[in-house]
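In: what's the 3D shape of this:
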Amino acid sequence: MKSRPIQTLIYSKMKKALSLVTALLLLTSCATIFNESHTNITFYSTEAIQIVCKQDTLNTIDNKAILQVERKNEPLQLTVSTDSLSKTIEIEAKHSYRYWSNLIANGGIGMLVDKNTPKRYTYAHRIYINVTDTLISYSNYIQGKSKGEIDLTLSLPHLNSFLLKPENEGAKTNTGFWGLNLGLDYYHSQRQFFTIGISWVSDFFVPLPAAVDLSGELELMSSSYASFSNNHKLGRFSLGYGFAYTKNIWDFKYFDRFDPPPPTREAVKKSSIALGFIFPAYFQLGKHFNLGLIYRPTFFRPEMTDKFQYEHLISIDFAWKIRLKQ
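Out: Modelled structure (predicted):
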């Protein structure tokens, strides 16, 4: 049998390697594979409207309409009309989250494959149209809500920084993880709402669920509190101010495992009731999801000998708001 020339073997192997690399690139191009050629935009309006996009015309039903549009790297032009008003609006194209997910999924390699496909683009998934007597305006977030609306808030104040002053102990500071909050928002006007909530937070040192073996001395801080605040909605932001009733706990423990050094003092747990304020601030990232920063200072401890002491809690909060009543 005649052997193949070395150049032919090298060419064959290079061709196979190139085919394999191409296949891997195609498999890692998130937008090209997973995005469809069209995407949906959901419109919400304050009253009945008609939407015209090229040859498509649709009317809102219960102040809602869904329009399917082709993905392109160009603005989408729409005409929005009521019985007495009409306005042409443009929705800018943007990169889809699946295009950006290439950075995590494959270190950005998939972006090379997605570079020339219109599937890499998308439009805002939700458009909110506000109609007044003389004006039609729009945004991709809810600018205000109906008076009387009630929202349920479920949140995770996951990163918590404490300054506590247990009696006869001096100042104690630490930053850790884990918390839970349950609250209700009541809109008493279109851009203002009351919030009542109950919360528990801790400074546990592990950010993710995991089995932990503890050894030696350990100081733990936690806090439970009820709060009431008035909040102003400013575009995507909401800023609030109110009052908090708090129970702070400082717990000094000793775990006799893995032959730790002997304890320097007896284990002790101290708690105190404290009164103060709360200042929540949130930024709306999606229809339901909000990222927040909570500052909760307290000044008065009615049960303590040293009643007037400044303490605080600062939390980074991940919140989901779900409408209960329109």
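
In: please make it C-alpha for all contacts and neighbour counts, starting now.
Out: Noted.

In: tell me which residues in the longest helix belonging to the chain are buried?
Out: Across the chain, the longest stretch assigned as helix under DSSP state H is helix 6-27. Neighbour counts over helix 6-27 (16 or more other CA atoms under 10 Å) mark 25-26 as buried.

In: which elements pack onto that helix?
Out: helix 30-34, helix 110-114 (3 or more CA pairs under 8 Å, 6 or more residues apart in numbering; DSSP states H and E).

In: excluding sequence neighbours, find me the nearest residue to Val206.
Out: Take Val206 and drop its neighbours on the chain: the residue closest to it by CA to CA, 6 or more residues apart in numbering is Phe177, 6.6 Å away.

In: which SS state does the closest residue to Phe289 other than its chain neighbours fall under?
Out: In space, Phe289 comes closest to Trp320 once its chain neighbours are excluded; the distance is 4.7 Å by CA to CA, 6+ apart. Classification of Trp320 using DSSP: H, G, I helix; E, B strand; the rest coil returns strand.

In: would you agree Trp320 is in contact with Pro157?
Out: No. If you go by CA atoms under 8 Å, Trp320 and Pro157 don't touch, sitting 11.6 Å apart.

In: just to revisit the earlier point, put together a markdown table for the helices and strands packed on helix 6-27, with mean neighbour count and distance to Ile136 on each row.
Out: Shown next, in a markdown table, are those (neighbours: other CA atoms under 10 Å; distance: least, CA to CA, whole Å):
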| stretch | mean neighbour count | distance to Ile136 |
| --- | --- | --- |
| helix 30-34 | 20 | 34 |
| helix 110-114 | 20 | 36 |
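
In: second chain to compare with the first, below:
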Amino acid sequence: MISIRPPVVCNQIQNDHMKQLITILITSCLFSSCATLLNQPTAYVTLKTTKPALIISGTDSVETKENKAVLTLERSKNPIVLTTISDSLKSQITVKARNSIAYKYNVFNLGIGALIEKGSPKRYEYPWTVKIDPSDTTSRVYDYYKTPHKGQLNLTCTFPWVNSFYFQPSHETSKANTGFWGFSAGLEYYYKDKKYLSLAGSAVMDFFIPFPAPVDFSGEVENMYSVYSSLMDNFIFGRFTLGYGLNYSRNTWKLVYHDRFDPPPPTREPATKSSNSIGLTIDGYYQIGKRFHIGLIYRPTLLNIKPEVDFKYEHLISIDFAWKIRLKQ
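Out: Model (predicted):
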């Protein structure tokens, strides 16, 4: 349990807790090599063919059963070359190694694990499934990042991990803070190849610790959080995605008094100030896996419609981690 006390009561205890928190963070970063812990030295690749075939990989060969075969491969940064023979036809496909999902999880330990595992073969993976048409005799390279096509529908689940707030609550001085955690879910519909509309609902907060932990607060504490929906138009450029659109947001600043650990008396009454606003959303993402994206969201609100109608600038800036699941091709 982490206890948060006001500095005027117990500065030394607060400093000790901060030192402990920093020690925990450093220790978790140094000893969290995700790929080393989670990945086995070998990886399995399922090959699916359109008809029976003999598949050759290096010095190994395997015949498909019910148009399917499984290869066991040593993890490596080197590509694998698969040759299929069927009805006297020979085809060849090259499958490049890529960074595994476990290796990408090192973003959550601030990249320290990625540096430790930079030269490790366990950082790499091959696709779980490779589809092969033995009748296609052209040599080709397996495409991890297939271009989305018109009519495709995706479910998105994202985690705005770092959130920076700037609010102007009614009859209060401006408030700013940066914290962690949030969640968003939505849908993407491709109305053209490489172009799609997205609709999402999100909730973010300014929790001061970058990982879940029980916390005891003491004295006056300010909280900031936001719930909003966005409708956006998006464009894909290679692995980059850029989007723009509108948002409807409910921004909340809250002052809470926790009567624990003998805090000093409150300086004022607790308060909650919320506003409903309309604004813009601009974001950019980079695809680093088949379904995994990392991005930056800038969400300013400009027109306040509740509790009163006026022009007021507030913003949220988030570092976001997104997963996309295809629902319809």
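
In: who touches the residue nearest to Val206 of structure 1 in this structure?
Out: Contact partners of Phe177 of structure 1, counting by CA atoms under 8 Å, 6 or more residues apart in numbering, are 158-160, 201-207.

In: please say which position in structure 2 it maps to.
Out: Here Phe177 of structure 1 is matched to Phe180 in structure 2, going by TM-score structural alignment.

In: what of Pro207 of structure 1?
Out: Counting by TM-score structural alignment, the partner of Pro207 of structure 1 is Pro210.

In: one more: Pro166 of structure 1?
Out: Match for Pro166 of structure 1 (TM-score structural alignment): Pro169.

In: tell me which helix or strand its match sits in.
Out: Using DSSP states H and E, Pro169 of structure 2 sits within no helix or strand.

In: dump the helices and strands packed on helix 6-27 of structure 1 to JSON lines, plus distance to Phe299 of structure 1.
Out: Formatted as JSON lines, those follow (distance: least, CA to CA, whole Å):
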{"stretch": "helix 30-34", "distance to Phe299 of structure 1": "52"}
{"stretch": "helix 110-114", "distance to Phe299 of structure 1": "53"}
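
In: select, out of these, the one closest to Asn140 of structure 1.
Out: helix 30-34 (22.3 Å; CA to CA).

In: buried residues in the longest helix along structure 2?
Out: Of all segments of type helix in structure 2, defined using DSSP H, the longest is helix 7-30. With burial defined by 16+ other CA under 10 Å, the residues of helix 7-30 of structure 2 counted as buried are 14, 17, 25, 28-30.

In: distance of the closest residue to Arg140 of structure 2 other than its chain neighbours from Thr138 of structure 2?
Out: Spatial nearest neighbour of Arg140 of structure 2, chain neighbours left out: Ile93 (5.0 Å); criterion: CA to CA, 6+ apart. Distance from Ile93 of structure 2 to Thr138 of structure 2, counting by CA to CA, to the nearest Å: 8 Å.

In: tell me which of the two has more neighbours.
Out: Applying other CA atoms under 10 Å to Ile93 of structure 2 and Thr138 shows that Ile93 carries more neighbours, namely 20 against 10.

In: return the distance of the helix or strand hosting the more buried one from the chain's centre.
Out: According to DSSP H and E, Ile93 of structure 2 maps onto strand 89-95. Relative to its chain's centre, strand 89-95 of structure 2 lies at 34 Å (CA atoms, centre = their mean, to the nearest Å).

In: packing partners for that strand?
Out: strand 80-86, strand 140-141.

In: what's the counterpart of Leu293 of structure 1 in structure 2?
Out: Using TM-score structural alignment, Leu293 of structure 1 lines up with Leu296 in structure 2.

In: from Ile236 of structure 2, how far off is the closest residue to its match other than its chain neighbours?
Out: Closest residue in space to Leu296 of structure 2, ignoring its immediate chain neighbours: Ile319 at 4.8 Å, by CA to CA, 6+ apart. Noted for Ile319 of structure 2: a distance of 19 Å to Ile236 of structure 2, by CA to CA.

In: map Arg260 of structure 2 across to structure 1 for me.
Out: Under the alignment by TM-score structural alignment, Arg260 of structure 2 pairs with Arg257 in structure 1.

In: distance of its match relative to Met221 of structure 1?
Out: From Arg257 of structure 1 to Met221 of structure 1 the distance is 21 Å (CA to CA).

In: so between the two, which is more surrounded?
Out: Each of Arg257 of structure 1 and Met221 has its neighbours counted (other CA under 10 Å); Met221 has more, 26 against 11.

In: surely that one meets Asp203?
Out: Yes. Counting by CA under 8 Å, Asp203 is a contact partner of Met221 of structure 1 at 5.7 Å.

In: residues shared between the contacts of those two?
Out: 162, 174.

In: before we move on, the earlier item: the residue nearest to Leu296 of structure 2 -> structure 1?
Out: So Ile319 of structure 2 corresponds to Ile316, using TM-score structural alignment.
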